Structures are given as C-alpha cells and as structure tokens.
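S.K.: With the input below, show me the fold.
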Amino acid sequence: MANSSFQYVRNFETSDSLAPSNWIVIRLDGRGFSKLTTKYSFTKPNDVRGLALLNAAALHIVKAFPDVVIAYGQSDEYSFILHEGTSLFDRRASKLATTFAATFTAEYCMLWSEYFLDQPLTRPWPSFDGRCVAYPKRRILRDYLAWRQADCHVNNLYNTTFWNLVQRGGMTQTDAEDSLKGSLSSDKNEILFSRFGINYNNEPEICRKGTVLYRAYDSALTTASINGDATSSDVMSKTQMEKERKRKLKAEVKVEHVDLIGDAFWDARPDILAPGRGDSGDE
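M.R.: Just a heads-up that it's a prediction; the model follows:
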C-alpha cells in the first residue's frame, strides 16, 4: 500500500487477534430462518433437504480451510473448530467470522437448487452471521461440542413432540405449546410413544445427534506426525507447513451422525484434538 497523508486513519483500527494456544470456535447461525423455512414450506419437524444442504455447505468449508479440525452442525447452525496452533488470518476474530460466514452463505445459496429442485431461491437471500470464541483447553472445547449436541437433542425432542401434536393430534400450535410447558424429556417420550407409536430413539440420527465432519487420514498418525516433528525446531519451516497443508487437503472428510458427549468418538480418533508442538498436554 502506497504511503499518503491519509494513512494515519489506520491508527484507529483495533487489534482483535484471539489469544494464542487457544482453540477457536467459529459458530455460524442462520439469520431469520424461521421465516425462511415458512416461505419455502420446510417439512416439520425436520426437512431432510434443508439438513443435507446445510451439511453440503459445511463440507465445502472444511475442504477449503485445512485449519478446521472438526465441525458440528444442527438445525440452522454450524460450528467450525480451528486448531489451537492455527495462524489463519493471524487469528483475527473479525476476519475469521466474516470470511466463514460469507463463504458459508455463498455455498448455501449456490447449492440451493440441488436440494430444492422445484423452489427457486428468491430475495431475501438466506444468510448466516458468525462469531468467534476462544477456548483454552481441549476439555472445555469438548464441553462446548457436548453443549451444542445436547441442545440438538432437547430441541429436536420438543419439536418432534410439538409437530406430532399439531399434525397428527389435531391441536392448534398454541394448544400444543401450552400442553408441553414444564414437561420433562420423559413426558415427551411418553406422549410420542403412547399417542403416536413413536419410539424417539428410532428417529433419524441426523435429527437427534446432528452432523459431525472431520478428516480421516489413510494411515494411523502419531501426535508428532500430525503436528510436526516434536524433536525439531518449535517453528515449522515453510516447506513443512506446505506439506502439512497438502496432506490435510488430500484427506477424506467424513460426514457422520455420532455421539460427541461420551468418550468413544474421541478415543477412537485422538488425532482430531492432538496437541501442538510445545503443548503441555493439559486438558
């Protein structure tokens, strides 16, 4: 950028780089999606086309940004987790949030016609906002993902019960809402089973558990091979960084609907949250 007498205005810009050695979560949320689902007559309580579209957009994001180690989505939201050692966009919160939100929005809109064949997209276009949160420990990061998955379960159980009361039980939406006030999960499960013959545990996992995206590599990798040679310099060379970037880009991205709250998923895939060089291993 050429120097000029006006360049002083850059001094008003504030730094928003997230602290180093913190896992970064970029969470995107659909804006005004209640109106959007009504406008395009989404199936209630879950529209498989809408969920597939959301996951397709997320898949493109994960493939485009190798620094994403895992992503989780449900309803109209997606969380993308960047490794604690990432230097993407110098860890600037505003740059990360706006880039991911804009790219996800573009992918969602461009892919729309592949999933809603008979419903052309019109203004106002779907859009997503984004925020960044830094988490200092893997344990806290796992709790974050558990929180989002628990939210998926609670909301889906409510919506499944609510819409069955309306669509099959003949209730108005107001009456259905009133009947569920103060109800427990066990109450909703009982309503579904006794009145509609639905065992909630048999509902599609994509609806009950959400969707997980992560990279699967061809061979078992040690922490050292994932994050670089731990016996060498603490700073990866440009050649090493480029080699690592290409390795991530070539890796297959798995799309699954699995439990993230327990230990089984994480124990089977320790490479996802493997510590970086110089990391103490503190949970």
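S.K.: From now on I want contacts and neighbour counts done on CA atoms only, so please keep to that.
M.R.: Fine.
S.K.: residues of stretch 194-206 that come out buried?
M.R.: The neighbour-count check on stretch 194-206 (16 or more other C-alpha atoms under 10 Å) flags 198, 200, 206 as buried.
S.K.: just the residues you listed now: which is nearest L18?
M.R.: Of all the buried residues of stretch 194-206, L18 sits closest to I206, with 32.2 Å by C-alpha to C-alpha.
S.K.: Contacts only, for that closest one.
M.R.: H257 (C-alpha atoms under 8 Å, 6 or more residues apart in numbering).
S.K.: what's the spacing between it and C152?
M.R.: Note on I206: its distance to C152, by C-alpha to C-alpha, to the nearest Å, is 10 Å.
S.K.: picking that back up, let me have the buried residues of stretch 194-206 in a markdown table, extended by secondary structure and distance to Y144.
M.R.: Output for the buried residues of stretch 194-206, formatted as a markdown table (DSSP: H, G, I helix; E, B strand; the rest coil; distance: C-alpha to C-alpha, whole Å):
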| residue | secondary structure | distance to Y144 |
| --- | --- | --- |
| I198 | coil | 30 |
| Y200 | helix | 24 |
| I206 | helix | 19 |
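S.K.: what about Y214, which SS state?
M.R.: strand (DSSP: H, G, I helix; E, B strand; the rest coil).
S.K.: Surely it and V253 touch.
M.R.: Yes. The pair Y214 / V253 is scored as a contact, 5.4 Å apart, by C-alpha atoms under 8 Å.
S.K.: hang on, the earlier thing: need the buried residues of stretch 194-206 in CSV with distance to L59, can you?
M.R.: Formatted as CSV, the buried residues of stretch 194-206 follow (distance: C-alpha to C-alpha, whole Å):
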residue, distance to L59
I198, 32
Y200, 28
I206, 15
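S.K.: closest to L82 among those?
M.R.: Nearest member of the buried residues of stretch 194-206 to L82, counting by C-alpha to C-alpha, is I206, at 23.2 Å.
S.K.: now that closest one: how far from D175?
M.R.: 28 Å.
S.K.: Would you map the strands across the protein?
M.R.: Ranges of strands within the chain are 23-30, 68-74, 77-82, 128-135, 211-216, 252-256, based on DSSP state E.
S.K.: Output the contacting helices and strands for the second one.
M.R.: Strand 68-74 makes packing contacts with helix 48-64, strand 77-82, helix 138-167, strand 211-216 when contacts are defined by 3 or more C-alpha pairs under 8 Å, 6 or more residues apart in numbering; DSSP states H and E.
S.K.: quick one more, to check against the first:
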Amino acid sequence: MANSKFEYVKNFEQPDNLLLNTWIVVRIDGRGFTKFSSKYGFEKPNDRRALDLMNAAAQAVMYEIPEVTIAYGISDEYSFVFHKSCTLFERRSSKLVTTIVSTFSSYYIHLWSTYFPDTPLSPPLPSFDGRAVCYPSVQNLRDYMSWRQVDCHINNLYNTTFWALIQKGGMGNLEAEELLKGTYAADKNEILFSKFDINYNNEPEIYKKGSVLFRGYELVDPATHNAAAEADSLAEPVQQSKNQTENDKKRRAKARIVIEHLDIIKDEFWDRRPWLLSNKPGKVPKET
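M.R.: Below you'll find the model as predicted:
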C-alpha cells in the first residue's frame, strides 16, 4: 500500500486481540426482536418456525466457518464456540464478532421465505449484535453453556405458564404477571396441570432445552479418553504438519452438522463427544 500524509490515522486503531489459550464464545442477540416478533405475528409462547429459522442460519454459519466447534441457541440468541487453540483472524475480537454476526444475519434474511413463505420481510430488516468473551477452562466453558440452558428452561416455563393464563385462562397481561410473581417452578407446573391439563414434561424438547449444533461424528466410549483434562493442559496450539491439517479440514467438511435438543449440562453429552473439547475430528458415521 502506498504511503501518504494521511496514513497517520492508522495510529488511532487500537488492538482488540482476545486472550491466547482461552475458549472464545461469540454470542449474538436479535436487535429489537420484541417489536420484530410482534410485527410478524410470532406465535406465543414459542414459534417453531422462528426457532427453526434461527437453527438453519446457525447451521449455515458452522458450514461457512468450520472453526466453530459447537453452537447453542435459544429464542433470538445464539452462542458460537471456538476452541482454545483457534487462531482464526489472529483471535481479533472485531473480526470474529463481525464475521459471525454478518454471516448469521445474511442467512437469516436469505432463509426467511423458507420458514415464513406468506410473510415477506420489509424494512426495518432483522439484525443482530454480538460480543466475544474468553473462558480459560473447560469447566468455565461448560458452566457458560449450562447457564444458557438453565435460562432456557426458566424462561420457557414462565412463558408457557404466562401465555396459558392469557390464551386459555382469559387473563390480562398484568393479571397474569401478578399471579406468577414470586412463584417457583413447582407452582408453575401445578398451575399448568391443574388449570389447563398441561404436563410441562411433555412439551417439545426444543422449547425446554434449546438447540445445540455440532458435527455428528460417531459417539465414543467415555472410558477411552479424558478430553477435558487434555484440553485444559494444552498450553499452546499443537503444531501439525500441512498434510495433517488438510486431512482434518477434509474430515470436518465431510461431517454433517446436526441440530439436537439435548441436555448439555450432564457429563454424558461431553464425554461421548470428545471432539468438542479436543478439536480433533471424530469418525464420520457410515451412510445407511
């Protein structure tokens, strides 16, 4: 690039590198989605079309950016996890966040008509904001993911009860809020069952647990590895040969990114999928 007298403005740029040897989570949220969901008549308490659209956009992001190891989504938010050894964009926060946000937003708009064929988009168009946070250990990362799934359950139980009181019980918003003030999970379950014959346990898993996306390799016996300990002991990215790097890339490309609605708080989810913590591709299942 040619030098000029105006080049001094580069000195105003500040470094935004994320900490080395940490897990990076880029979390995005819909901007103004309360008004947006009202404008397009999203069903309450959950609109399956809207959730499937979020999942499809997140799946597209993972295909476009193979460095994302796992993603988790609820409502109008999604968390994308990068392994601690990832060096994408030299771990620059602005690059990672803007890439995830722009890619997700583009696919959300592109796929809209697939899930809402009778409701064309009009300005203001949907958009998302994002932030990047570093987590130093596997336990920190898992606690973050657990926090989001617990939030999913708490919010969904409240919303399911709130909207049942309004839609089935004929209450107004303020009346339903007042009734639920100070209630516990058991109270909400009792209201749903006794008043509306709704067993919350039978609600769709996507509403209760959210959606988790990952590459669908063959499940592994937990006794054959300790991926968490190995990940925590990693002080710097493992140096691989060019051939090994290319082979890993090909294996990731062959893997199908699955969308599941599973418990990610218990050990079993992580123990049977060591590739989520090791960053080493697993074995692609044989096609049946």
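S.K.: And the TM-score between them?
M.R.: Remark: TM-score between the superposed chains equals 0.91 [TM-score structural alignment, normalised by the length of the first structure]; 270 aligned residues with a C-alpha RMSD of 2.1 Å.
S.K.: Please tell me I have it right and I70 of the first structure contacts F80.
M.R.: Yes. I70 of the first structure is in contact with F80 according to C-alpha under 8 Å; the separation is 6.3 Å.
S.K.: Give the residues shared as contacts by those two.
M.R.: With C-alpha under 8 Å, 6+ apart, I70 of the first structure and F80 have common neighbours V62.
S.K.: more neighbours, the two?
M.R.: Between I70 of the first structure and F80, F80 has the larger neighbour count (other C-alpha atoms under 10 Å), namely 23 against 20.
S.K.: Give me the distance between the nearest residue to C134 of the second structure once chain neighbours are set aside and N17 of the second structure.
M.R.: Spatially, and ignoring its direct neighbours in sequence, C134 of the second structure is nearest to I24 (4.7 Å; C-alpha to C-alpha, 6 or more residues apart in numbering). When C-alpha to C-alpha is the yardstick, I24 of the second structure and N17 of the second structure sit 11 Å from each other.
S.K.: Name the residue in the two with the higher neighbour count.
M.R.: Just comparing I24 of the second structure and N17: by other C-alpha under 10 Å the higher neighbour count belongs to I24, 27 against 13.
S.K.: any idea how far S137 of the second structure is from the more buried one?
M.R.: 11 Å.
S.K.: surely D232 of the second structure meets V138?
M.R.: Yes. If you go by C-alpha under 8 Å, D232 of the second structure and V138 touch, sitting 6.4 Å apart.
S.K.: Chain neighbours aside, what residue packs nearest to D90 of the first structure?
M.R.: S17 (6.7 Å).
S.K.: what does T86 of the first structure give?
M.R.: Distance criterion C-alpha to C-alpha, 6+ apart; nearest residue to T86 of the first structure, sequence neighbours excluded, is D67 at 6.4 Å.
S.K.: In contact with the one you found, which residues?
M.R.: By C-alpha under 8 Å, 6+ apart, the contact list for D67 of the first structure reads 82-83, 86, 88.
S.K.: For those, give me a markdown table that also has distance to K248 of the first structure and neighbour count.
M.R.: Formatted as a markdown table, these follow (distance: C-alpha to C-alpha, whole Å; neighbours: other C-alpha atoms under 10 Å):
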| residue | distance to K248 of the first structure | neighbour count |
| --- | --- | --- |
| L82 | 13 | 24 |
| H83 | 13 | 22 |
| T86 | 13 | 18 |
| L88 | 15 | 15 |
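S.K.: Just send the residues you listed back as a markdown table, with distance to A224 of the first structure too.
M.R.: Putting these into a markdown table (distance: C-alpha to C-alpha, whole Å) gives the following:
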| residue | distance to A224 of the first structure |
| --- | --- |
| L82 | 18 |
| H83 | 15 |
| T86 | 16 |
| L88 | 21 |
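S.K.: I figured P136 of the first structure hits W23, correct?
M.R.: Yes. The pair P136 of the first structure / W23 is scored as a contact, 6.2 Å apart, by C-alpha under 8 Å.
S.K.: neighbour-wise, which of those two wins?
M.R.: Taking neighbours as other C-alpha under 10 Å, P136 of the first structure and W23 compare with W23 leading, 23 against 16.
S.K.: For W163 of the first structure, see how far away the spatially closest residue to that one that is not a sequence neighbour is.
M.R.: Nearest residue to W23 of the first structure, sequence neighbours excluded (C-alpha to C-alpha, 6+ apart): E84, at 4.1 Å. Distance of E84 of the first structure to W163 of the first structure, computed by C-alpha to C-alpha: 41 Å.
S.K.: Between the two, which is the more surrounded one?
M.R.: E84 (25 against 20).
S.K.: residues contacting that one?
M.R.: 20-24, 276.
S.K.: Which of the buried residues of stretch 194-206 of the first structure sits closest to S5 of the first structure?
M.R.: I206 (56.7 Å).
S.K.: Would you check how far apart the closest one and K248 of the first structure are?
M.R.: In terms of C-alpha to C-alpha, I206 of the first structure sits 26 Å off from K248 of the first structure.
S.K.: Same check on G170 of the first structure?
M.R.: Distance from G170 of the first structure to K248 of the first structure, by C-alpha to C-alpha: 51 Å.
S.K.: Much appreciated, bye for now.
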